[in-house]
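Peer 1: pasting the structure only:
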């Protein structure tokens, strides 16, 4: 009769993501790269983080990262955020790779809601966490109809939705996750990144992978791929900008800035990307 020790094996810690799961994610990622913008289904596993808090991006990262990589994880541009720190600690502890805060030195970057200010190179990969991958959900709730619309490239309802927004408000008010067409074919939601970051996807040097764990979807924007936001001919696409605003730390007026309320009731501005801000202050470009 087998003993408990024999049944338990060596008793060593089990990996949080097995090799078969990694292979499935890699196959889905390869399909996504081959068909830019297409949402590829995959068997999302239970992870040590809640779905909706980066489980999809975490699975993509774990499937790609190796011990020789340098991993950077940011949460809305910040390296020291709780979400970023926990995910970084989890991956580094599981894989044994090096952690990095300098965007220029990282080989793999996982991000929530931001694309780094520093332009990424061809040897770098960006993984974006996606809470809601389906851009048509705002105009069509039926999943079968969404699939038909994607299959036929029938995005008329999205155009109507943008038009109604303009009629009501005078401008397109949608900011985060602005709908874009990839490679002239598929409509995507580029995660809740601000409109400021959307142009960084167009003809980029790097590969961008989008992972949605709760919705079990992976899609991609390969290098040198055209990404166009949905815009009307007479209403140009505009990014967020506040005239006269500049970072109180580094003085930058060209980066994506976020409001910080002061104790006296006034408002100051700081760079969302903490690594960019730090290097800008130190004049280390």
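Peer 2: Sure, I can see it. Quantities reported herein were computed from a predicted structural model and do not represent experimental measurements. Residues are numbered from 1 along each chain as shown.
Peer 1: use CA for all of it now, contacts and neighbours both
Peer 2: Fine.
Peer 1: residues near the residue nearest to residue 279 when sequence neighbours are not counted, how many?
Peer 2: Distances taken as C-alpha to C-alpha, 6 or more residues apart in numbering place residue 285 nearest to residue 279, at 6.3 Å, with adjacent residues excluded. Residue 285: 9 surrounding residues under other C-alpha atoms under 10 Å.
Peer 1: how close does residue 285 sit to residue 119?
Peer 2: To residue 119, residue 285 is 11 Å away according to C-alpha to C-alpha, to the nearest Å.
Peer 1: do residue 134 as well
Peer 2: 27 Å.
Peer 1: Show me what counts as buried in whatever helix or strand residue 148 lives in.
Peer 2: Secondary structure from DSSP states H and E places residue 148 in helix 143-151. Buried positions in helix 143-151, judged by neighbour count with 16 or more other C-alpha atoms under 10 Å: 146, 149-150.
Peer 1: Second structure for comparison follows:
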């Protein structure tokens, strides 16, 4: 037997890298996830040219939604220029012939790891969030078959107990990223490891949000204008990170989510987590004509 007999003739990749069968299946799963907000829909996660745990779920959804006229933005914890974000963005551009951008207002398809942009998203934009662990009940119920039954019964008492224990021990809820949130008054979801600052951005937003976990083979969604309410007690209001008085050392902007940069002398500098949002402000201060979109927050408070 010859090697040529074991290989197929060369042929080009399908548009968007994934084969049409995979795309059809993912589209059907996305439609079901939209129809039942917050519900985790299983799907056959395919192999893509990045390692599991580095955004395979988000990449599969992005490749499925690609169109030749799409404008793609990829974020890695707020940064557009990190190795992971740059590599995914270039790959999507090469297999889809799409336009790359760092500007939130210009993008039609945004894939993000752990952050939601500071500028508001529109109805014609889709946000794809990468999710390492989609199951909010895993800390209290490691048996996933039992966790599924708890979701079916809307039995979230153990999650409330965890929050109560944090209040008793620490005087406040210590849950930071992946804050459990009730979607459409029915299913509790993990809103990706986004900070508490970003969770209110999902509530009744204009855009569609799709969350995908490639390693765990789960897709769920938050349709436009759908309620997303963090689990809080009536007498203990939901609190986001207190960044109101912190200023970005590069752009001078205040009132947005910051990254803390420890210095050798023990002090800290702060930098806007949304890197391109900071670049826009720097260019505007330099006298360039820059269009900055409306933001979710104003002076550290939700602008609703």
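Peer 2: Cool, got the structure. Just so it is clear, the structure is predicted and the values come from calculations on it, not from any experiment.
Peer 1: So after superposing, what's the score?
Peer 2: Put the two chains on top of each other and the TM-score (TM-score structural alignment, normalised by the length of the first structure) is 0.96; 284 aligned residues with a C-alpha RMSD of 1.8 Å.
Peer 1: you'd agree residue 28 of the first structure is in a helix?
Peer 2: Yes: judged by DSSP: H, G, I helix; E, B strand; the rest coil, residue 28 of the first structure forms part of a helix.
Peer 1: average distance between the following helix or strand past the helix holding residue 148 of the first structure and the second structure?
Peer 2: Going down the chain from helix 143-151 of the first structure, the next helix or strand is helix 156-169, by DSSP H and E. Its matched residues in the second structure lie on average 0.7 Å from helix 156-169 of the first structure after superposition (mean C-alpha distance after the TM-score superposition for the first structure).
Peer 1: which residues are contacting helix 156-169 of the first structure?
Peer 2: 136, 139, 171-173, 230 (C-alpha atoms under 8 Å, 6 or more residues apart in numbering).
Peer 1: Three-state assignment for residue 24 of the second structure, please.
Peer 2: Quick answer, by three-state DSSP: residue 24 of the second structure is helix.
Peer 1: With residue 6 of the first structure instead?
Peer 2: Strictly by three-state DSSP, residue 6 of the first structure counts as helix.
Peer 1: Now for it: which residues touch it?
Peer 2: Contacts of residue 6 of the first structure (C-alpha under 8 Å, 6+ apart): none.
Peer 1: how far away is it from residue 14 of the first structure?
Peer 2: On the measure of C-alpha to C-alpha, residue 6 of the first structure and residue 14 of the first structure end up 16 Å apart.
Peer 1: Residue 107 of the first structure now?
Peer 2: Taking C-alpha to C-alpha, one finds residue 107 of the first structure at 26 Å from residue 14 of the first structure.
Peer 1: Among those two, which residue is more densely surrounded?
Peer 2: residue 107 (20 against 8).
Peer 1: residues in contact with that one?
Peer 2: 69-72, 123-125.
Peer 1: show me where the first structure has strands.
Peer 2: Listed in chain order, the strands found in the first structure under DSSP state E are 40-41, 70-75, 98-99, 108-112, 125-129, 180-182, 186-188, 207-212, 217-221, 227-229, 257-261, 267-271.
Peer 1: Turn the ones you listed into JSON lines, including distance to residue 240 of the first structure and mean neighbour count.
Peer 2: Shown next, in JSON lines, are the strands of the first structure (distance: least, C-alpha to C-alpha, whole Å; neighbours: other C-alpha atoms under 10 Å):
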{"stretch": "strand 40-41", "distance to residue 240 of the first structure": "31", "mean neighbour count": "18"}
{"stretch": "strand 70-75", "distance to residue 240 of the first structure": "19", "mean neighbour count": "25"}
{"stretch": "strand 98-99", "distance to residue 240 of the first structure": "31", "mean neighbour count": "18"}
{"stretch": "strand 108-112", "distance to residue 240 of the first structure": "18", "mean neighbour count": "25"}
{"stretch": "strand 125-129", "distance to residue 240 of the first structure": "20", "mean neighbour count": "27"}
{"stretch": "strand 180-182", "distance to residue 240 of the first structure": "17", "mean neighbour count": "21"}
{"stretch": "strand 186-188", "distance to residue 240 of the first structure": "20", "mean neighbour count": "25"}
{"stretch": "strand 207-212", "distance to residue 240 of the first structure": "22", "mean neighbour count": "27"}
{"stretch": "strand 217-221", "distance to residue 240 of the first structure": "23", "mean neighbour count": "28"}
{"stretch": "strand 227-229", "distance to residue 240 of the first structure": "14", "mean neighbour count": "21"}
{"stretch": "strand 257-261", "distance to residue 240 of the first structure": "9", "mean neighbour count": "15"}
{"stretch": "strand 267-271", "distance to residue 240 of the first structure": "13", "mean neighbour count": "19"}
